[in-house]
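K.L.:
Sequence and computational prediction follow.
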Amino acid sequence: MAIHFIKLTDPNTSVVEVFNKWENDPALKVLTRPNKNKSELERQEKITVDDLSKRLENQHIFLIYLDDQLIGEMNYMVDPSHLYKKEPGTAWLGITIGESIGRGKGIGYAAIQYLEEQIKESGMKRIELGVFEFNIQAQKLYQKLGYKEIGRIEDFTFWQGKMWNDIRMEKFV
């Protein structure tokens, strides 16, 4: 089992197809995007190569491979407007392990360590992220990696018939 990471620089249709699959997977979309209500949760997303290319203007995206299979993606943005603490030089981190074969094997842990190194090499000292309060597994992963809770945004996302908070966490690298 070989894990490797490739920076996305030139999106193509095969990568976009996989991203669309993950974005519309009912088990994943509750974990990766906030939804204000049931209809938002049920909506289907469709990104294009152009959409993904546009994202690269503001995000550094890395593809996660297990052997030769694309199983996930991780990314960071620099000083986005949605930071909880508006500290210049902060990276906002995101990760999706889209394929079930990649979950529970330490791949997320290794991927975040790799992304933290990329962030550190780019000169940033602080990372912030958000995790929905019902995503206990991700919270444990981030805590294990040294992230600390810095606040909560109430009623942030809809799931299982109710609104849930977003837990904001930070780490200095």
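P.N.:
Received it, and whenever you're ready, just let me know what you need. Numbers count the residues shown, from 1 in each chain.

K.L.:
hey, let's count contacts and neighbours off CA atoms from now on
P.N.:
Noted.

K.L.:
what about Gln69, how many residues close to it?
P.N.:
Applying other CA atoms under 10 Å, we find 12 residues neighbouring Gln69.

K.L.:
here comes the other one, which I'd like you to weigh against the first:
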Amino acid sequence: MNIHFEPLDINESLAQQMANWYNDPEIAPFVHPTFTESEPHHFTAQDVLDQHHPNPKILKFLIMDDDYPIGEFSITEDFQWLLGPKEDAAWISICIGEKSYWGKGISKITMKTIEDICRTLGFNRIELGVFENNHKAHQLYLRMGYVQFAKTEHMTYSQGEWRTDLRMEKYL
């Protein structure tokens, strides 16, 4: 594996690949909340293209193995839904969309890179949300020094039940 990160430069082919990730039944419960007792939104390539307009407060990256995209992450400044202190805080999100890369340490490598980028940008705190049923991600964040400081009950409807969003933070 040759894991590296590139700024996300969206195109239709990549948008379709990302829509496939978001719609995968093993991934969907962890990446986008569903606020009603209904089936999760089915993403199209156009939905993904619409979400990726340039925004100076959001840095988006692809997680690559050589020249093949396997996931994505973002770092957001001034995220409107931060629950902790907002000054010098970054909101992050990560998705390893290619399941054949799960369990190979890619998320840990990516999280270390995210922390390095956040330090370089002058952030002193990272906040993230993880749904309670995403046990592997939750355990990774704990091992990396993130601490749960809040939770939002019934945040998302997934797999036939309401799930809690756990908010975690780490001071850099």
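P.N.:
Alright, I've got the coordinates. Just so it is clear, the model here is predicted, and its values are computed rather than measured.

K.L.:
Okay, buried residues for the longest helix anywhere in structure 2 please.
P.N.:
Longest helix in structure 2 by number of residues, with DSSP state H as the criterion: helix 106-120. Using 16 or more other CA atoms under 10 Å as the test for burial, helix 106-120 of structure 2 gives Ile106, Ser107, Lys108, Thr110, Met111, Ile114, Glu115, Cys118.

K.L.:
cool, stretch 117-134 of structure 1 as well?
P.N.:
Ile119, Lys120, Met124, Lys125, Arg126, Ile127, Glu128, Leu129, Gly130, Val131, Phe132, Glu133.

K.L.:
now do stretch 131-140 of structure 2
P.N.:
Those would be Phe131, Glu132, Asn133, Ala137, His138, for stretch 131-140 of structure 2 by 16+ other CA under 10 Å.

K.L.:
Where in structure 1 does it align, residue-wise?
P.N.:
Stretch 131-140 of structure 2 lines up with residues 132-141 of structure 1 when matched by TM-score structural alignment.

K.L.:
Give me the distance between the two termini of the matching stretch.
P.N.:
Stretch 132-141 of structure 1 has an end-to-end distance of 13 Å (CA to CA, to the nearest Å).

K.L.:
repeat for stretch 51-68 of structure 1
P.N.:
Taking CA to CA as the measure, stretch 51-68 of structure 1 stretches 25 Å from start to finish.

K.L.:
Could you do stretch 96-104 of structure 2 as well?
P.N.:
Stretch 96-104 of structure 2 has an end-to-end distance of 11 Å (CA to CA).

K.L.:
Centre of the chain to it, how far?
P.N.:
With CA atoms, centre = their mean, to the nearest Å as the basis, stretch 96-104 of structure 2 stands 14 Å off its chain's centre.

K.L.:
in it, what counts as buried?
P.N.:
By neighbour count on 16+ other CA under 10 Å, the buried set for stretch 96-104 of structure 2 is Ile96, Gly97, Glu98.

K.L.:
could those go into a markdown table alongside secondary structure?
P.N.:
Output for the buried residues of stretch 96-104 of structure 2, formatted as a markdown table (DSSP: H, G, I helix; E, B strand; the rest coil):
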| residue | secondary structure |
| --- | --- |
| Ile96 | strand |
| Gly97 | coil |
| Glu98 | coil |
